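Novice: quick one: sequence and predicted model below, then my questions.
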Amino acid sequence: MDQAEIKSRESNGAKKTTLDAVVIGAGIAGLYQLHRMRQLGLKVRAFEAGSGVGGTWYWNRYPGARFDSQVEVYQYWFSEDLYKAWKPSERFPGQPETEQWLNFVADRFDLKKDIQFSTRIESATYREKDGRWDVVTSDGERIDTQYLLACCGMLSAPLNDRFPGQSTFKGVITHTGLWPKEGIDLKGKRVAVVGTGATGIQVIQTIAPEVGSMKVFVRTPQYVVPMKNPKYSQADWDRWSSRFNELKTRVRSTFAGFDYDFENRPWAELTPDERTQVLEKYWNDGSLSMWLATFPEMFFDEAVSAVVSDFVRDKMRKRLRHDPKLCDVLIPSEADYGFGTHRVPLENKYLEAYLQDNVDAVNCRKTPIERIVPDGIQTSDGKVHEADIIILAVGFDAGSGALSRIDIRGRDGRSLKDRWKDEIRTAMGLQVHGYPNLFTTGAPLAPSAALCNMTTCLQQQVDWITDCIAYAKKHGKGVVEATKEFEDNWVRHHDETAAATLVVKTDSWYMGSNVDGKPRRLLSYIGGVGNYNRQCDELAANGYQGFAMT
């Protein structure tokens, strides 16, 4: 540890450490936040629950795990040399390669020396008398820090205790977000997969050829888009590298932080044939551009949503060979929800997996899961679906869950967990009123909570937080807190923006609907990444109005 750190021993023998900043997490945001704090010359340490760096790319090592942002924009933008130094193997690399990349970044900037691994932050309590935080780790260390920088991840609180009777199961049961490092032998086994979101889809399409049999428990069918994932040569990467500055600027201004955007002519100005041509073009691109670069009207206009949704449904029906049972279970109906109001998964022969003789789909809308029993999964019709291995692809307590699982107490000892049980609110996803010097990335009410290419939005937030702290230090201020008025205004703007869309009419993890008792509010700001960034820039240019400094 840094020799400048002040260490003492408390009477009970617990170690006490004094720091300027604590970073929670060593994923995309945490690594960059650690780097930026060191650039400010602060005494900083990051704490990571895993044994290595990577965040979501450390924990999510299930079969088939890969990101669905193109690798040329899923990047750090603070170093052109870094961008050029790592050559990805394909457009959408898998988890092992992404974890290697993040270790490459950490080693290149010597970040690991300031990361404490296999350590969770258990609690953090704000001291009003001097504007600092008392932090306690899972190994009992007590830390006195001025700034608490939460880079916990928006999808890092797995819902792993989901069904009654899980502990009675005689076989292997695991959540995709907690997949064991040593892996699981699936060959020839009877496997049950619960959930068909983006993660479940990746697992299903990957393991279908090797398992003995697989039953997929489907509650909410998904619209899917086929992924096109070409290999990248050095020449390909050199071409992308030559566009570094262009891409760096571009991703900050688009709706979702990618290098593509809604730039087609308005829906109303096109003929039906012209609309279809646009949809076919982006469908064939094999990326999230089908969702985030075709027609923004699909988010607001039910008639447009219906046409786009039926386009996707037709593509899916053909791949399922118009099998009526499979189409009913796997394709959303007009009555379910529209394309794009849920997270849109990219896939590779996912639908074709159900055409295999060893794969069956269980319709959980007709026969919901009641419990897990020693031999498998029992549904409401009394049937026990026997299994050797149960894979829970049931998602996360998104946006708010990671922070809610830490006992964070701000002014007057107010619990953040209790506050968010009543209502999930933040000031632009950067701070929460009542919790001074707590800064957040990937938190609710910012694009980074869901609707963004994560590297774009997380870096923008880290840079804003770093610049805010630098501004406070320059002006001799030690405490930064979003005012109640500013937070109220942001929540109002967030809700008004969300209410204009069809997204809020759909039950999904975007709305917190996947967690019993979670307050209903769109977790992610849907006003666009470019718009959000402009508002953040304006705040900084105006001396961080809305953020009180003392």
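Specialist: Perfect, I can see it now. The model shown is predicted, which means the values in this text are computed figures rather than measured ones.
Novice: alpha carbons only for contacts and neighbour counts from here, please
Specialist: Noted.
Novice: I'd assumed Thr174 was in a strand, is it?
Specialist: Yes. Under DSSP: H, G, I helix; E, B strand; the rest coil, Thr174 sits within a strand.
Novice: take a look at this one as well, against the first:
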Amino acid sequence: MIPEHDVIIVGAGFAGLYSTIHAERAGLDILGLEAGDDVGGTWYWNRYPGARCDVESIDYSFSFDDALQREWRWSERYATQPEILRYLNHVADRFDVRRHYRFGERLAAASWDERAQRWDVRTESGFQASARWLVMATGGLSKPQLPDLPGRDDFAGEVLQTSAWPEDPVDLRGKRVAVIGTGSSGVQAIPLIAQDAAELTVYQRSANYSVPAFNRTLDDDEWQRQQDDLARRRELSWNGAAGSPWTSHPVPFADADEHERRAVFEESWTRGGVLFAKAFQGLTVDPVINDAARVFFEQKLAERVPDPETRESLTPRDHPVGTKRICTDTGYYETFNEPHVALVDLRREPLAAVTATGIRTADEHREHDVIVYATGFDAMTGALTAIDIRGRDGRSLREEWTGFPSTYLGIALPGFPNLLVLNGPGSPSVLSNMALTSEQQGDYALRIIAHCRQQGHTSIEARSDAAAAWTAHSLELADRTLFGSAPSWYTGSNIAGKARGFLPYIGGFKNYIDRCEEVAAADYRGFVLSSR
């Protein structure tokens, strides 16, 4: 007999853990499904050397339980993957989350039963279950992208992927290593790989902006100051544009003289990483401000990389500052000053094929013992389209999203009743602090469920016109910025054949929360509620 539940939650990262904890508090019968062997989500899989969050540790944590906030002591300004994973394990232990989950179960299919008003699901192992509600906490960056290179499977050496790094230690000492990809994972891993490898060759498809993390150990004094300021910091984060307390310089760029502009860029640079894009309001909207940031960056790059040819290859040319997520690094550019490290600029020297012994470009063949693919993800939609999800009348989510995904508030889809997507396309998700967005999304999904249960509704779904209007609004906001001009995973440009369009909601975290609250206050305007 197929087990029946109130809600099935897919994924055990930040969003899945939050949703499970609060679904239990709401008295729901829960089944959790997780492809990994334990909790952690993206932090379970991404174990590559140097993996680290680019949101400050004190902010990248749950805010719903004050005791939890106070009892966990972060060791660094920007936490590493092992520390974040320990934190998520602590959360799972503290709230006894694992008892709701079946681990090692990857969801293969889900279909809506209109007669029963329930979702029937099946995992790759053949396990089946049913629930009134299906909550997809599958994450925006959880479907790895492996490039379809000629001869890719011919390589006889060791193949590694940053997004599916082995749990056991990897020994690269004395080996000739190739890294393909210089996005966030490549930027973080390359300096540490270089410390062990006898030779390191980096194959770069396009240069990205990266700013030093200026990471540091949090001593007791700084930690106490953060604790004393935590309530204010959380309030700023919940009311901010990106779920963090940081804001842009209060004086507009046009009103600042050259000396002040330089000082603001300098201060924002030392904040580290993605925070550089917050130097002046409008930096990712106004080409004049953006160009000033570009000039400042290139001056900093010249200080870090003296060789002009290498520096030119490392200089981004295909996107404005901040329109691809700025990487946060520790010693990335300096790595290319090392004599055993080589950079292959694939703009000048295209990759022709992977061979049994290495990689051949248009210019030469290089031999390698190890190839590391740091090639990112099918972002925002890939984890969902990888599953055969069938809504009303058998309509296929995968087929519908062959075009651009249409969602209402990023959380609901027309034609897919009782399917609630957390941090989906049309929500702030990856543009914000994922710890807080996961709280907001999980809370909103559970409020929708509670509303339906209280009112006797057996199903709810987005109206087609409401989803179309929300999607158009989200795209219009993006078109007012410089983001649309960048070939990035934000727009699906890293995936061949994927429909192009800016996937996250760029209107700001607080503005998004306000829109969600307006919908709830109007008895979930834009939704169709049914009773059977």
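Specialist: Cool, got the structure. This one's a predicted model, so the numbers in the text were calculated from it and none came from an experiment.
Novice: C-terminal to whichever strand or helix holds Ala235 of structure 1, what's the next element?
Specialist: Assigned by DSSP states H and E, Ala235 of structure 1 belongs to helix 234-241. The helix or strand immediately downstream of helix 234-241 of structure 1 is helix 244-250, counting by DSSP H and E.
Novice: which helices and strands sit right next to the helix or strand just after that following helix?
Specialist: Counting by DSSP H and E, the element after helix 244-250 of structure 1 in chain order, helix or strand, is helix 272-285. For helix 272-285 of structure 1, the elements it packs on are helix 289-292, judged by 3 or more C-alpha pairs under 8 Å, 6 or more residues apart in numbering; DSSP states H and E.
Novice: the helix it packs on: how far from the chain's middle?
Specialist: Between the centre of helix 289-292 of structure 1 and the centre of its chain there are 18 Å (C-alpha atoms, centre = their mean, to the nearest Å).
Novice: so the helix or strand following it corresponds to what in structure 2?
Specialist: Following helix 289-292 of structure 1 in sequence order, the next helix or strand is helix 302-319 (DSSP H and E). Helix 302-319 of structure 1 corresponds to residues 287-304 of structure 2 when matched by TM-score structural alignment.
Novice: before we move on, what about stretch 239-249 of structure 1?
Specialist: Using TM-score structural alignment, stretch 239-249 of structure 1 corresponds to residues 225-235 of structure 2.
Novice: contacts for the matching stretch, please.
Specialist: Ile58, Asp59, Ser63, Arg70, Ser244, Pro245 (C-alpha atoms under 8 Å, 6 or more residues apart in numbering).
Novice: distance between the ends of that stretch?
Specialist: 16 Å (C-alpha to C-alpha, to the nearest Å).
Novice: chain center to it, what's the gap?
Specialist: Chain-centre distance of stretch 225-235 of structure 2: 25 Å, with C-alpha atoms, centre = their mean.
Novice: map Ser268 of structure 2 onto structure 1.
Specialist: Checking with TM-score structural alignment, Ser268 of structure 2 has Tyr282 as its match.
Novice: kindly report the same for Asp443 of structure 2.
Specialist: So, by TM-score structural alignment, Asp443 of structure 2 is matched to Asp463.
Novice: about what we covered before: which one of the contacts of stretch 225-235 of structure 2 is nearest Ser142 of structure 2?
Specialist: Ser142 of structure 2 lies nearest to Asp59 out of the contacts of stretch 225-235 of structure 2, by C-alpha to C-alpha, at 21.6 Å.
Novice: next, that closest one: secondary structure please.
Specialist: coil.
Novice: so how many other residues sit close to the equivalent of Gly442 of structure 1 over in structure 2?
Specialist: In structure 2, the residue equivalent to Gly442 of structure 1 is Asn423, according to TM-score structural alignment. Neighbours of Asn423 of structure 2 under the rule other C-alpha atoms under 10 Å: 28.
Novice: rewinding a little: any of the contacts of stretch 225-235 of structure 2 buried? List them.
Specialist: Among those, those classed as buried by 16 or more other C-alpha atoms under 10 Å are Ile58, Asp59, Ser63, Ser244, Pro245.
Novice: per the alignment, the first one pairs with which residue of structure 1?
Specialist: Taking TM-score structural alignment, Ile58 of structure 2 has Glu72 as its aligned residue in structure 1.
Novice: what's the answer for the last one, then?
Specialist: Alignment note: Pro245 of structure 2 maps to Asp259 in structure 1; criterion TM-score structural alignment.
Novice: what about its match, distance to Arg219 of structure 1?
Specialist: Separation of Asp259 of structure 1 from Arg219 of structure 1 (C-alpha to C-alpha) stands at 33 Å.
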